[in-house]
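Engineer: With the input below, show me the fold.
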Amino acid sequence: MIEIFTVVLPVFLLVGAGYGATYFKLFRDEYADALMKFTQNFAIPCLLFRAIAHLDLSTVFNFRLLGSYYAGSVSCFLLGILGAMYLFKRRPGEAVVLGFCSLFANVVLLGFPIVERAFGTDALGPITAIAAIHAPFCYLLGITTIELVRADGRSLRATAITVAKAMFKNGLMIGLALGFTVNLTGMWLPEGLWAAVEMMGRAALPAALFGLGAVLVRYGLAANFGETAMILLLRLGVHPLIALFMATQVFHLAPEVTRVVVLTAAMSPGVNTYIFANMFDRAKGAAASGVLLGTIGAIFSVSVWLVILRAL
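Structural biologist: As a prediction, this is how the structure comes out:
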């Protein structure tokens, strides 16, 4: 167990350092926004660009891998909606937001560093394949569903146009698109450019983890403990259980791929869940609590899943 903590502890220490520095006024809150913009618009896109450009797509990017992960994602999304409506009597729009909180995992900021520390750099291939469609898949599913259930929503055509524009302006999506372009075309790039991209990519994860901790300071704990507990149960427990079943019993993935899929599924709710809640002005308290408590809870849940996966 001590070995497991040595894998996950440095990741959460960086998150804690960002949180503590901001909470005690050693790092100003507005700096956190600037740091997150740097990581999300520049450093992480470089990391994803390099990873996608060098991927063996025929080996890594396959239906069985993605099916094992996203079957659990969609299941948790639907369970979150149903639980919010029938257990907590939430209105449909609020229920979709709570479902989105159960759907969207912190794949990039927490998943990448934890998977790399646990299983090495070779394990980044499968998680990169998951991350490549994670944001567009989740946002398309979440926005389309909420527009279908809320009475004051835009038309589906208007929603599709809005989502498409947002995707093309997103730094992560641009990095992924450029990575696929280089990979599929075999485009030659100078060695100096690759070196610069690699340097920027190395800055991505530590800076993003520190920034994540700094941003979490502004998220207070709301009195939505029931809804928050449901979100965390689905995100930290149900999703990895479904992923483990699908990977081992349905798609029969290799053990090294199964470990990455299940551990990625065990990540806490991503900051984008709060952004989604704020976008539609629904269930913001539960979304914020889910991000904060989920990040803390992931210290223990990820450690437990690592023990289980290494015992398989």
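
Engineer: Please make it C-alpha for all contacts and neighbour counts, starting now.
Structural biologist: Noted.

Engineer: mind checking the longest helix of this structure?
Structural biologist: helix 284-311 (DSSP state H).

Engineer: Who are the packing partners of it?
Structural biologist: Judged by 3 or more C-alpha pairs under 8 Å, 6 or more residues apart in numbering; DSSP states H and E, the packing partners of helix 284-311 are helix 2-23, helix 92-103, helix 225-233, helix 255-265, helix 272-280.

Engineer: if I look at the residue of the chain most remote from its centre, how far off is V197?
Structural biologist: Within the chain, the residue lying farthest from the chain centre (C-alpha atoms, centre = their mean) is P190, at 31.6 Å. Applying C-alpha to C-alpha, to the nearest Å, the value for P190 to V197 is 11 Å.

Engineer: Please enumerate the helices of the stretch 1-150 of the chain.
Structural biologist: Ranges of helices in the stretch 1-150 of the chain, per DSSP state H, counting those that start in this stretch, are 2-23, 29-38, 44-53, 57-60, 63-86, 92-103, 112-119, 124-149.

Engineer: If you drop the residues flanking it in sequence, what lies closest to the residue nearest to the spatial centre of the chain?
Structural biologist: By C-alpha atoms, centre = their mean, the mean C-alpha position of the chain lies nearest to N106, the distance being 2.5 Å. The spatial neighbour of N106 that comes closest, neighbours along the chain excluded (C-alpha to C-alpha, 6 or more residues apart in numbering), is G270 at 4.0 Å.

Engineer: Surely that neighbour touches F104?
Structural biologist: Yes. Counting by C-alpha atoms under 8 Å, F104 is a contact partner of G270 at 6.0 Å.

Engineer: sorry, back to before: residues touching the residue nearest to N106, list them.
Structural biologist: By C-alpha atoms under 8 Å, 6 or more residues apart in numbering, the contact set of G270 is 101, 104-107, 291.

Engineer: Apply 10 Å and report the result again.
Structural biologist: G270 sits next to 101-110, 212, 287-288, 290-292, 294-295 when contact means C-alpha atoms under 10 Å, 6 or more residues apart in numbering.

Engineer: what's the answer for W194, then?
Structural biologist: Contacts of W194 by C-alpha under 10 Å, 6+ apart are 46, 50, 200.

Engineer: Let's see that with 8 Å instead.
Structural biologist: Contacts of W194 by C-alpha under 8 Å, 6+ apart are R50.

Engineer: Next one: it from Y69, what distance?
Structural biologist: Distance of W194 to Y69, given as C-alpha to C-alpha: 31 Å.

Engineer: Could you also give me the structure for this second sequence? I'd like to compare it with the first:
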Amino acid sequence: MEAILSVTVPFFALVLAGYLAAHRHVLPESAIPGLNAFVLYFALPCLLFRFGSGTPIFDLLNPVVMGVWLIAAGVIVFFTIATTLRAPVAMKDAAFGALVAAFPNTGFMGVPLLAALLGPEAAGPVICVVLGDLFVTSSVCIALAQAGDASGHGARDGALRALRGALSNPLPWAIAAGALFSVAGWTLPGPVDTVVGMLADAASPVALFTIGAVLHRAGQHVHGRTPPALYLPVAAIKLVLHPLLVFGLAGAALALALPISSFQIGVMVLAAALPSASNVSLLAERYGADNGRIARIIMASTAAAFVSFPLLAWMVGVRG
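Structural biologist: Modelled structure (predicted):
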């Protein structure tokens, strides 16, 4: 456990540092979009490219890992909607609640954290689930949110908008470029490789700091009070039910002799145990959902994961 905490505590401490910096106005709110842009368009793509170029293509696009992850995500999405769709939670709010229940913070937090905890070989399964969530989970949830939208935007329009958003995200393209280099056996020229390495090394601390700042900003823009009964159960689904479901489905795949390893299962379970993706609050705000409820789910899952994530890592036998 001590070895696990030596890895996880600094990661969560950086999230807290970003939150406190924004709370104390050391970091102006106007600077947060710039930090977010640096991570999203520069640092994190370089990190994903570096992992992708050093990972066998089958590990990046393992169909069993992808299938297990998406089945689990689908079950979590529809279970969350079924258990939360009641007054005052409308369909749009229930769908975005389902998205934060099924979409962990694998991009900003999961890739660097799991690579630090389990080694660089963990990058393959994590990148695989990142792609699944970006292209499938988010598209399904946004389509469901738009299905009953009184503005006239239907499910098909919502799904297409979500897919266009995923295609405009630089992360899948960085993964694709890394996969191409991996298959072709190419390497970057020395100076370019150095620049990519420097940006990749900056991804982890800046991304974690940015998560904290984004969480504070989301909390500041919340209007009205949200009863704990409307957000704590969803945070519990994210941190408890999601990893349990992934473990059960992946274990069944292993028992059926499908090409999935115990190591990949451990990575997937820990990815599912990560807190909710912080960028979902921005999506909820953009689509007119109850961003206050979504922000509280994300904050509750992030705070609780400080304890639950290391505990689960210890239970699955991680040595750090």
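
Engineer: Just give me the match in the first structure for I237 of the second structure.
Structural biologist: Using TM-score structural alignment as the criterion, I237 of the second structure maps onto L234 of the first structure.

Engineer: distance of its match from P126 of the first structure?
Structural biologist: Applying C-alpha to C-alpha to L234 of the first structure and P126 of the first structure gives a distance of 22 Å.

Engineer: Stretch 285-296 of the second structure spans what distance, first to last residue?
Structural biologist: End-to-end span of stretch 285-296 of the second structure (C-alpha to C-alpha): 13 Å.

Engineer: what span of the first structure lines up against that stretch?
Structural biologist: Against the first structure, stretch 285-296 of the second structure falls on residues 278-289 (TM-score structural alignment).

Engineer: tell me which residues in that stretch are buried?
Structural biologist: 278, 282-289 (16 or more other C-alpha atoms under 10 Å).

Engineer: Of those residues, just say which sits nearest to G93 of the first structure.
Structural biologist: Taking C-alpha to C-alpha as the measure, G93 of the first structure lies nearest R282 of these, at 7.1 Å.

Engineer: Looks to me like that closest one is in a helix.
Structural biologist: No. Per DSSP: H, G, I helix; E, B strand; the rest coil, R282 of the first structure lies outside any helix segment and is coil.

Engineer: That one - nearest residue in space that isn't next to it in sequence?
Structural biologist: E94 (5.3 Å).

Engineer: count of neighbours near that neighbour?
Structural biologist: Using other C-alpha atoms under 10 Å, E94 of the first structure is surrounded by 23 other residues.

Engineer: Run through the residues that contact I81 of the first structure.
Structural biologist: Counting by C-alpha under 8 Å, 6+ apart, I81 of the first structure touches 92, 95-99.

Engineer: Just send those back as CSV, with distance to A34 of the first structure too.
Structural biologist: Below are the contacts of I81 of the first structure laid out as CSV (distance: C-alpha to C-alpha, whole Å):
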residue, distance to A34 of the first structure
P92, 35
A95, 32
V96, 30
V97, 26
L98, 28
G99, 29
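
Engineer: quick one: which of these has the most company?
Structural biologist: Neighbour max across those (other C-alpha under 10 Å) = L98, 34 neighbours.

Engineer: Now do the end-to-end distance for stretch 103-123 of the first structure.
Structural biologist: 23 Å.

Engineer: what comes up buried for it?
Structural biologist: Buried residues in stretch 103-123 of the first structure (16+ other C-alpha under 10 Å): 103-118, 123.

Engineer: Mind checking what secondary structure the corresponding residue of the first structure for G248 of the second structure has?
Structural biologist: Using TM-score structural alignment, the equivalent of G248 of the second structure in the first structure is F245. Going by three-state DSSP, the secondary structure assigned to F245 of the first structure is helix.

Engineer: Tell me how many other residues crowd V257 of the first structure.
Structural biologist: Residues lying near V257 of the first structure (other C-alpha under 10 Å) number 18.

Engineer: Just give the closest residue to the aligned partner of it in the second structure, not the sequence neighbours.
Structural biologist: Matched across to the second structure, V257 of the first structure falls on Q264, judged by TM-score structural alignment. Distances taken as C-alpha to C-alpha, 6+ apart put P125 closest to Q264 of the second structure, at 6.2 Å, once the chain neighbours are dropped.

Engineer: L292 of the first structure too?
Structural biologist: That would be L216: by C-alpha to C-alpha, 6+ apart, it lies 6.2 Å from L292 of the first structure.

Engineer: what about that neighbour, distance to C101 of the first structure?
Structural biologist: 16 Å.

Engineer: and those two? which has more neighbours close in?
Structural biologist: Ranked by neighbour count (other C-alpha under 10 Å), L216 of the first structure and C101 place C101 first, with 36 against 23.

Engineer: average offset between the host helix or strand of M200 of the first structure and the second structure?
Structural biologist: Here M200 of the first structure sits within helix 191-216, counting by DSSP states H and E. On superposition with the second structure, the average gap between helix 191-216 of the first structure and its aligned counterparts reaches 1.4 Å (mean C-alpha distance after the TM-score superposition for the first structure).

Engineer: With stretch 126-137 of the first structure instead?
Structural biologist: Stretch 126-137 of the first structure sits 1.9 Å off on average (mean C-alpha distance after the TM-score superposition for the first structure).

Engineer: right, and L309 of the first structure touches V260 too?
Structural biologist: No. With contact defined as C-alpha under 8 Å, L309 of the first structure does not count as touching V260 (9.4 Å).

Engineer: more crowded one of these two?
Structural biologist: With neighbours defined as other C-alpha under 10 Å, L309 of the first structure and V260 compare such that V260 has more, 26 against 17.

Engineer: what about R64 of the first structure, distance to H239 of the first structure?
Structural biologist: 16 Å.
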